[in-house]
Every structure is written in structure tokens, then in C-alpha cells.
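> what's the 3D shape of this:
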Amino acid sequence: MTQEIENFIMYMREERHTSENTELSYERDLKKLCQFLAEQDMEDVEQISETMLNSYILYLEKIGRKASTISRSIASMKAFFHYLAREERIEHDPSENLKAPKIEKKLPEILTVEETERLLEQPSGTSPKELRDRAMLELLYATGIRVSELIHLKISEINLNLEFVTCKDAHKERVVPFGDKAREAVLAYLENGRPFLVDDDACELLFTNCSGKAMSRQGFWKLIKHYGAMAGIEADITPHTLRHSFAAHLVSNGADLHSVQEMLGHSDIATTQVYNALNQGRVREVYKKAHPRG
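I've put the predicted structure just below:
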């Protein structure tokens, strides 16, 4: 089964153009399944049945795996066995009828507008690092782009005159506008910050770490945690917090979901609708606090 998993990952990479994170997730899930089946003396993919896969799912539940983890494992199994059936390595897809457990949707943590403003004001100095940090936070909140997109953004992908950034992936690209505050912060960084951080003229990245190299997600996570603590924000801030706040604030101020979907780069409108639900929850909360008979 190990060789089939390797072939599957290669297929996903070369034919489906999946991301590295997706490939690692599939590989990790399938290797755990492989280990479980090996302990049952089952290593030939042609002998794997729906009953065996259901036994594995029950095992995951027994050892306390979360519903989201089990759902991801089922998705990995479905993709893998569908591939094997398509390649005629197996006659019947044993994962066809597997059902993922229901997952309670957790609304994303967002900041209030006032908390957001406090956060953005924290890097207020004129050192190269603070200019960079201010520009990163302002641009992230102004566009709602993913942190991975922010740290990989190239200078050529931001247009300061027309105020928009271009985000690209393997399948599509989208253009996201931003406003004057973000433009001013990025300009200040480009003029008085970046030249002191980056001494390699060949570097195309807009933002780098203090050594002039690519910044990691962990590096940005520490950065936003640091400024969140400085701002006295008690909410659990993650690299995605400003993206969620960007979307929620737009929706609460009347932006239509399809426009927000396009800016966020969601392929399915259902993913964006969570911000509508979040907004309705806030409305109910305000009602209960403010209405005399709430």
C-alpha cells in the first residue's frame, strides 16, 4: 500500500496541482490508515473493504480523535480509493459510502473595530522593523488576503497608484483593492524600512524578516501576538484574525457576500456566509443588551 500512496501523492501533485500542505495532509492520513491495516495483516489494497475502513473510523473515534480530524481522514481515503479505482488498481471503491461525522461549525474569532484600530496603532515607531510591521498589519486588514499570500507577496504584485494587490495561485488570480491608510503605510515602509532590511537587489518579496529573507507564518504569528498583547486585546489572535475581521466588518457595513467572496478568494459562497451568520449573532447580542425587554 505504501507504493500506491506514493503514486497517489505524485498524481495529486502533477495532475491536480494540489498545494504542498494538502499533499502532506493526505500522506499523513493515509500512512496512519496503512499502519492500522498492517496491524490487521492487511496490506494489499485489493483486499480492503468498506467494513475495514469503517473499523478504522471507529478506532479513530475510540482513541478520541476530533470530528474534524476524522472528516479529514475520510476525505483523504475517498480521494485515494477513487484514484485507485480510476487507475483500475481496485475493482470497487470501498470508501464510496463512508459518511463524515457532523462537525459543529465554530464561528471565527474576530476583533471589534475599536480593537482593530488599537492593534494597527501599536507599531508606531520609525524603525525599519516597525515600519514593516505597520505596513503588514494595515495591508492585511485592508485586503483580507491570507497570511501565506501576504508573506509571499512580490513588489510587482502591488500597485500603489491604483491601490490593489494581485494574488495568484496554481489555478487563478484575483485582484483585491485597498485604501489610503494601507497605501501610506506601505509607501513609508518602501522608502524608509525595506532598504535597511533587504540588501539583495534580486529579492522580489515585498516583506521579509529582519535578515532580508522570506518571513515564515510562525514569524508573523509571533508578530501579531506581540502587538495584540501590547494593545491589551484579550481575544485569541491568530494569523487569520485580521482576515476574519476584514470580512466581518465589510458584511456588517453592508457589503454583499459575493463581493466579499471574490476578495477573499473563496470558491464556494457557503464559506463566506459564515460572516453573515457572525453578523446576525452580533445583532442579536446587541439587541439582548440594549432592548428593554431583551
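
> CA atoms for contacts and neighbours, from now on please.
Noted.

> chain neighbours aside, what residue packs nearest to residue 109?
Distances taken as C-alpha to C-alpha, 6 or more residues apart in numbering place residue 241 nearest to residue 109, at 6.5 Å, with adjacent residues excluded.

> list the residues that contact the one you found.
108, 109, 110, 111 (C-alpha atoms under 8 Å, 6 or more residues apart in numbering).

> so the residue nearest to the spatial centre of the chain versus residue 168, what's the distance?
In the chain, the centroid-proximal residue (C-alpha atoms, centre = their mean) is residue 146; its distance is 6.2 Å. Per C-alpha to C-alpha, to the nearest Å, residue 146 is found 11 Å from residue 168.

> one more, so I can put them side by side:
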Amino acid sequence: MDISKLNLNKNDQQILAQFENYLLIVLSLAKNSVNAYLSDTEKWMIYCKSLNLSYLEVKASDLEKYYQISYGDKMAISSATRSLSSLHNFYSFLQDIDLIGANPVDNLTRPQKSSVLPSVLSYEEVDRLLNAPDLNSKFGIRDRAILETMYAAGLRVSEATRLELADLHLSMHLINVVGKGNVERIVPLNDAAVHFLELYFSKIRKSIVNGNETAVFLNYQGHPISRQSIWKMVKKYLQIAGIDKKVTPHTLRHSFATHLISNGADLRSVQELLGHRNVSTTQIYTHIANNLLLKVYNETKPRK
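Coordinates of the predicted model:
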């Protein structure tokens, strides 16, 4: 993020620039997370300025008013959680450099996460989605390779876009994935993913690559494909596959984990494959798998 272009005075820009370094170096956050945190913090600083309120002297009640005014009662839980996390880290940083004493966010009630389970695709829906790209077209092969790799390795969109050539070990059916906080993990690939990656490399990538670009998945200009492009790509193939449910690229990751557990994988192994720091984050997939099994049982049980 170019902090010099933000609608802040020079002193606030300097504070935000220091906060950016804190997020990158001390907390080791990924660039996308850093930009999101900086955006949340900038909004808060501008709000304080509009009220002639110093963000160094705010109370929890000031923050509560801000969230009510800015987002209202309909604020998404995920947005509220991230925004609060942004400001909590911002005030922790201000504590570290001795500009404030107590962290005002500590006294706020955190929004409760929804109990709604994430959407997953059935095995049949996964097959339809993965088979949707036209392999007779140049970028159909690339898209198939992306979809197969994301499902086979349970990748986040950001992880797929960050894959480098050096991360692939196709002869061993392995890839090195850089996840949140730049934490690396080794994940196996199935035969289908390896096949379509090799097809993409032999027929497509070398014809579009721009210079010495080392990213695995490239766009039309031969540069790294963006997260937005993958979102659009998934939406396109959902329509072609006739899948009428709320699906995002992250649904492939949810489906990967759920299918592993449904087939008997233990929770700790799935945790490592997904790169979760806490096994409690992975436990949600046991609930999804159990719900799917119950649905199958209710639909096929021998006695009604």
C-alpha cells in the first residue's frame, strides 16, 4: 500500500508506515493481510479526525460508536472480526512504541462467530467443476491445472497465486506451499493434479511466460495470475458445470478437507495439510463430514 497517497496528515502517515513494518517484520503477516489491516486502520484514523478525536486517547465506548455508525447491526461477522483484529494490533503497536498505555480494544466484546458451516461440494460436483474447462483451448488447460491443484492440495487462493516454480516437486508428487504468516508446508499432489500441471507446462506456460517470470500460474500477459482472476474463473466454470450453490475458490479447500475426513483421515493430518496453527480450526470439517453422512443415511436408510 502506498501510504503517502492516503488521506492522512504526514504524522499519521509516518505512524501508519511504522505500523506496516510492525505487521510485516514483527508479526510476519502476508502482504494481503497487511494491506487489509492498514485499510481498516486508515478508516479508523479518518473517523477520529472527522470528530477532532485523537486516536491516541480513545476509549472503548468511542470504538463501539464507530462500529455502530460505520457498520450497523448488519456488519458481517468476518468483517467485524478482522477490523477489530486490525485495530487491536494497531494499539498493541502503539503500546510497544510507548505512545499509549492500555489497549482500548481489550475492553470491547468480540463478535461471536456464526455457527453456519461452510459450503462444500460433493464428489460429483467436484468432478463436474474440474471437468468444466475446455481442454482444446489454451487457457482451458491452465484453468484445469489451477482447479486440480487447488483441490488436490487444499490451497487458499493466495497460496495458488504465490506458487513458484521452485515450489513444485512433481516427480515426487509434492509441492511446497507458503501459507499465512509465511509459514511453509509440504503437501502431496494426486495423479490428476500432476498430470494437468505437466500438460500446462509442456503446452501452455512456455508460450505465454513474460521474461524470467517464476510464478507457476500466469495470466494472458505472462505475469502471475491474480486472486480476482481465479475468483472469476471459478464463477465461470460453476455456470458451465451447472452447479447452483454458493461457491467460492475457498470452497475447494473446504471440500478437500471434508472429503479427507469423510474417507477416514485423522484430524491432525488434515490440520498439517491445511496449515492450520490450531486443531480447533480444523475441527469444523468433522461437523461437515458428519452432517453429510447423516444426510446420506436419511436419504438411503432401508426403513422410513
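
> aligned to the residue nearest to the centre of structure 1, what sits in structure 2?
With TM-score structural alignment as the criterion, residue 146 of structure 1 lines up with residue 156 in structure 2.

> measure that match to residue 16 of structure 2 for me?
28 Å.

> ok, now residue 10 of structure 2?
10 Å.

> those two: which is more packed in?
residue 16 (22 against 12; other C-alpha atoms under 10 Å).

> quick one: secondary structure of that one?
Look at residue 16 of structure 2: counting by DSSP: H, G, I helix; E, B strand; the rest coil, its state is helix.

> do you know how far the aligned partner of residue 177 of structure 1 in structure 2 is from residue 153 of structure 2?
Applying TM-score structural alignment, one finds that residue 177 of structure 1 aligns to residue 188 in structure 2. The gap separating residue 188 of structure 2 from residue 153 of structure 2 is 7 Å, by C-alpha to C-alpha.

> now swap in residue 134 of structure 2 and tell me
Residue 134 of structure 2 is 22 Å from residue 153 of structure 2, by C-alpha to C-alpha.

> comparing the two, which residue is more hemmed in?
Using other C-alpha under 10 Å as the criterion, residue 134 of structure 2 and residue 153 rank with residue 153 on top: 24 against 14.

> my read: the more buried one touches residue 185, true?
No: with contact defined as C-alpha atoms under 8 Å, residue 153 of structure 2 does not count as touching residue 185 (10.7 Å).

> now for the two: what residues contact both?
Taking C-alpha under 8 Å, 6+ apart as the contact rule, residue 153 of structure 2 and residue 185 both touch residue 273.

> tell me which element residue 111 of structure 1 falls in.
When elements are assigned from DSSP states H and E, residue 111 of structure 1 belongs to no helix and no strand.

> for the stretch 51-200 of structure 2, what spans make up the helices?
60-71, 77-96, 123-130, 138-153, 157-161, 191-200 (DSSP state H, counting those that start in this stretch).

> how far apart are the fifth one and its match in structure 1?
By that I understand helix 157-161 of structure 2. For helix 157-161 of structure 2, the mean distance to aligned residues of structure 1 following superposition is 1.9 Å (mean C-alpha distance after the TM-score superposition for structure 1).

> report all helices and strands that that helix contacts.
helix 138-153, helix 227-241 (3 or more C-alpha pairs under 8 Å, 6 or more residues apart in numbering; DSSP states H and E).

> could you rerun that using 7 Å?
Applying 3 or more C-alpha pairs under 7 Å, 6 or more residues apart in numbering; DSSP states H and E, we find helix 157-161 of structure 2 packed against helix 227-241.
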